[in-house]
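Asks: Below is the sequence, then the predicted model.
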Amino acid sequence: MTDAPKRTPLYDLHVELGGKMVDFAGWEMPVQYPMGIMGEHNHTRTKAGLFDVSHMGQVILRGEGAAEKLETLVPSAMTTLKEGKARYTFFTNPDGGIMDDLIVANAGDHLFLVVNASMRHQDIPHMADNLDGIEVTEIFDRALVAVQGPVAENVVGDLCSAARDMTFMQTMVADINGVECRISRLGYTGEDGFEISIPEDKAIEVCRAFLAHEDCEPVGLGARDSLRLESGLCLYGNDIDNSTSPVEASLTWAMQKRRREEGGFPGADRIQRDLAEGTAKKLVGIRPTGRAPARAGVEVQDLDGNIIGSITSGGFGPTVGAPVAMGYVATKHSEPGQKINLIIRGKAQPAEIAALPFVTQNYKR
C-alpha cells in the first residue's frame, strides 16, 4: 500500500476555486483551474498568477559557521551572501553530479532554504549528516506561495508597501494583511515576482487578499511548467540530475569565481576539469520547426542520422506561439541555428538549436 497524497494548507481553497487536483511528488496539487493551462500561462506573462508551492521543503539552518559549513556541500559562495539576500545553488555528489537545486537565503541569525518537494527526503538527512554542529530544522507549519508576473509588485505591494522596494533575490520579513511573512523577490517563471512563506493558519486568508486584486488569478502546475520551460529554467529530475555536471547544464554562473577556483565541495575535481577542458555535451534550447511538441526522451539526431542527444523537457510555449524544448546535445552541435532532426513517433521532424531562454526574463534588478 502507498501513502495517500498529502495536502497543503491551501487545499480547500484550490477545490473552491475549481482546481483540478493531481498527485504530484506525493502531494495533492492543482494542475489547472477553469481558466485552463494556456489562459493561466498567458495571464502570468501579462498580469499576475498565484501559485501554491507549499509542497516544497522549507528548512532552517541555525548554528555558528552555518554558511561556511554549507559551502562544503555546494559549489556556490555562502559566506559572502549578505543578510537579506538569496542565492540559487545545488548540492553536488562525489562524481560532480547535481543531487538537487535549491535557494538559500541569509536571514540574519539563520539560513532559510527551499528545496524541491521530491528531494526533501534526501536533502534534509544529507544536511543533518554533514553539517556538524548545525541545527537542521524542516518547517511544517508554513505555506509557501508565489505571486508571479509583471503586475506582481502591485498585487503584493498593495498589501505590503515595503515589497515594492525589493529587488531580485532580496528577502525580508514583513507583514502582509497583518500577517508576518517571509517575502523573497524571486520565482520560477522568468517574470518578476515573489515567493512568500506564510503561517499555515493564515495562508488562505493572505491568498484571498492576493486574489482580490483584479489582475491576480490562481495558476496550477501545468502553466508553472510551461512558464519555466520558456524561461530556460531547469527542472530537477528532467534537465539536471545526479549524472549531470553544472557545467554541462550551463549553470557555471551559479558557482562564484572563488568557489570554482578553491573547490572544497563534493565532485570539485570533475567540475574543475569540466571548466578547464569543456564537456562532451551541453544543455541547449531546441525549436521544433513544425507544430508537434517534442517531449522528454525524444532522440536528437544530426542531419546524417547520427544520434547526438535527447530532449529533457518539451512542450508548447504559449508566449512563443510554438513548441519549445530543452535537451542535451554533443557540444559540437550546440551552437544556435544548427539544423537537427527529432525522432517523434519513429519519424524525423526538423528542428534547430536555439539560444536560451526562449523569452526575455523580466526580473527586477
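Replies: It's in.
Asks: Please make it C-alpha for all contacts and neighbour counts, starting now.
Replies: Will do.
Asks: In stretch 156-170, which residues are buried?
Replies: 156-160, 162-163, 166-170 (16 or more other CA atoms under 10 Å).
Asks: let's bring in a second model and compare:
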Amino acid sequence: QGPKGESALAKLCAEAPAMKFMDSGPHKVAGLDCFVSRSGYTGEDGFEISVPAGDAERLAKALLDNPDVMPIGLGARDSLRLEAGLCLYGHDIDTATTPVEAALEWSVQKSRRTGGARGGGFPGAAKILAHFDHGASRRRVGLRTEGRAPVREGALLFADATSAEPIGKVTSGGFGPSLNAPVAMGYVPTASSAIDTKLFAEVRGQRLAVQIAAMPFVKNTYKR
C-alpha cells in the first residue's frame, strides 16, 4: 500500500502497473502463483496479494528485500482507513445500519432503487428504500476536534456544552498520522449533520468541542 506500491510490486510482477483500482486476477509474483487485486482498505493506491500458505514466507521476504517496502500492522491500517473515511464493520456499520444512514448511498445501484429497472427485491429493501425515498433520522459524519486530544469510539456527542441528553455517538476515532491531528466518525441526527456544525464530545468527563467535517479527511489515491 502507498505511493510506491506500484513500483515496488512491478519489480516482482510485470503486470502490476497495468492494473486499475479493483482489478484482480491470478498473477505470478516473485515466481509464485498468487491472486492479486489492486485494492486495500487504506485509501491509498496499493495491492492485496493472496498466496498459498507454504509460499507466504518466501513472498514476504521477496517484497521486503526492496528498501521501499516496510511491514506494518493492523493498527496502521486502522488509522489509514479512518483518515480515508472508510467504515469498519461492527463499529461504523452493522446489520441494523442502512446505506443511507451510513452515507453509503453509492453502494445501492440506481436500478435497484424505487422506480429503477430492477427496483427492490433485495434483503432489507423495504427499510432501505424508505430511507432513500424519505430520508433517515441519523447520519454518519466525520468529526474534527478543536485541539489534539483524540475522541475515541463510544464517546457520546452532545448538541452543546451543558445538555444532559446525548444526540449521537462516536463509532471510530483516533489520531490521524497523515494529518497530524485527531479524526473521528460517528452518528448524529440528520438535522444536525451539516458540515461545520459544532457539537461536543464527552471525553474523560469533560466536554470537548468537535466540528462535523467532510470525508475523506485525506484524499483517496486509488488508480482509476
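Replies: In hand now; what should we look at? Bear in mind the structure is a predicted one, so any value in this text is a computation, not a measurement.
Asks: Please state their TM-score.
Replies: The TM-score (TM-score structural alignment, normalised by the length of structure 2) is 0.95; 218 aligned residues with a CA RMSD of 1.0 Å.
Asks: Switch the buried residues of stretch 156-170 of structure 1 over to a markdown table; also include distance to Lys282 of structure 1.
Replies: Below are the buried residues of stretch 156-170 of structure 1 laid out as a markdown table (distance: CA to CA, whole Å):
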| residue | distance to Lys282 of structure 1 |
| --- | --- |
| Val156 | 38 |
| Gly157 | 40 |
| Asp158 | 43 |
| Leu159 | 43 |
| Cys160 | 42 |
| Ala162 | 41 |
| Ala163 | 37 |
| Met166 | 34 |
| Thr167 | 31 |
| Phe168 | 27 |
| Met169 | 27 |
| Gln170 | 30 |
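Asks: can you give me the end-to-end distance of stretch 333-349 of structure 1?
Replies: End-to-end distance for stretch 333-349 of structure 1: 17 Å, by CA to CA, to the nearest Å.
Asks: Could you report the distance from the residue most central in space within structure 2 to Leu129 of structure 2?
Replies: When CA atoms, centre = their mean is applied to structure 2, the residue found nearest the centroid is Leu86 (1.0 Å). Leu86 of structure 2 is 23 Å from Leu129 of structure 2, where distance means CA to CA.
Asks: What is the burial count for the alignment partner in structure 1 of Leu104 of structure 2?
Replies: Aligned by TM-score structural alignment, Leu104 of structure 2 pairs with Leu251 of structure 1. Per other CA atoms under 10 Å, the neighbour tally for Leu251 of structure 1 reads 15.
Asks: now Leu251 of structure 1: how far from Leu233 of structure 1?
Replies: 10 Å.
Asks: can you check Val31 of structure 1 too?
Replies: Taken as CA to CA, the span from Val31 of structure 1 to Leu233 of structure 1 is 19 Å.
Asks: Repeat that for Ile204 of structure 1.
Replies: 28 Å.
Asks: Repeat that for Val114 of structure 1.
Replies: 16 Å.
Asks: And Lys69 of structure 1, by the same measure?
Replies: 27 Å.
Asks: what does Met99 of structure 1 give?
Replies: From Met99 of structure 1 across to Leu233 of structure 1, the span is 16 Å (CA to CA).
Asks: Please enumerate the helices of structure 1.
Replies: Using DSSP state H, the helices of structure 1 run over 11-16, 37-46, 66-70, 120-130, 152-157, 203-211, 221-230, 257-262, 268-277.
Asks: can you redo the ones you listed as CSV with distance to Phe90 of structure 1?
Replies: As requested, the helices of structure 1 are exported to CSV (distance: least, CA to CA, whole Å):
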stretch, distance to Phe90 of structure 1
helix 11-16, 29
helix 37-46, 27
helix 66-70, 11
helix 120-130, 10
helix 152-157, 27
helix 203-211, 28
helix 221-230, 18
helix 257-262, 13
helix 268-277, 13
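Asks: for those helices, which one sits closest to Thr189 of structure 1?
Replies: Checking these against Thr189 of structure 1 by CA to CA gives helix 221-230 as the closest, at 4.7 Å.
Asks: Distance from the chain centre to that closest one, please.
Replies: Centroid separation for helix 221-230 of structure 1 versus its chain: 10 Å, with CA atoms, centre = their mean, to the nearest Å.
Asks: for stretch 121-129 of structure 2, same thing?
Replies: Worked out by CA atoms, centre = their mean, stretch 121-129 of structure 2 lies 23 Å from the chain centre.
Asks: Next one: the residue of structure 2 positioned farthest from its centre from Ala209 of structure 2, what distance?
Replies: Relative to the centre of structure 2, the most outlying C-alpha is that of Gly31, 32.5 Å out, by CA atoms, centre = their mean. Using CA to CA, we find Gly31 of structure 2 at a distance of 54 Å from Ala209 of structure 2.
Asks: same thing with Leu129 of structure 2?
Replies: Per CA to CA, Leu129 of structure 2 is found 35 Å from Ala209 of structure 2.
Asks: Residue in structure 2 paired with His333 of structure 1?
Replies: Checking TM-score structural alignment: His333 of structure 1 goes with Ser192.
Asks: Could you check how far its match is from Asp92 of structure 2?
Replies: 18 Å.
Asks: OK, contacts around the residue farthest from the centre of structure 2?
Replies: Contacts for Gly31 of structure 2 (CA atoms under 8 Å, 6 or more residues apart in numbering) come out as Leu12.
Asks: What of Leu12 of structure 2?
Replies: 28-31, 63.
Asks: Residue in structure 1 paired with it?
Replies: In structure 1, the residue paired with Leu12 of structure 2 is Leu159, using TM-score structural alignment.
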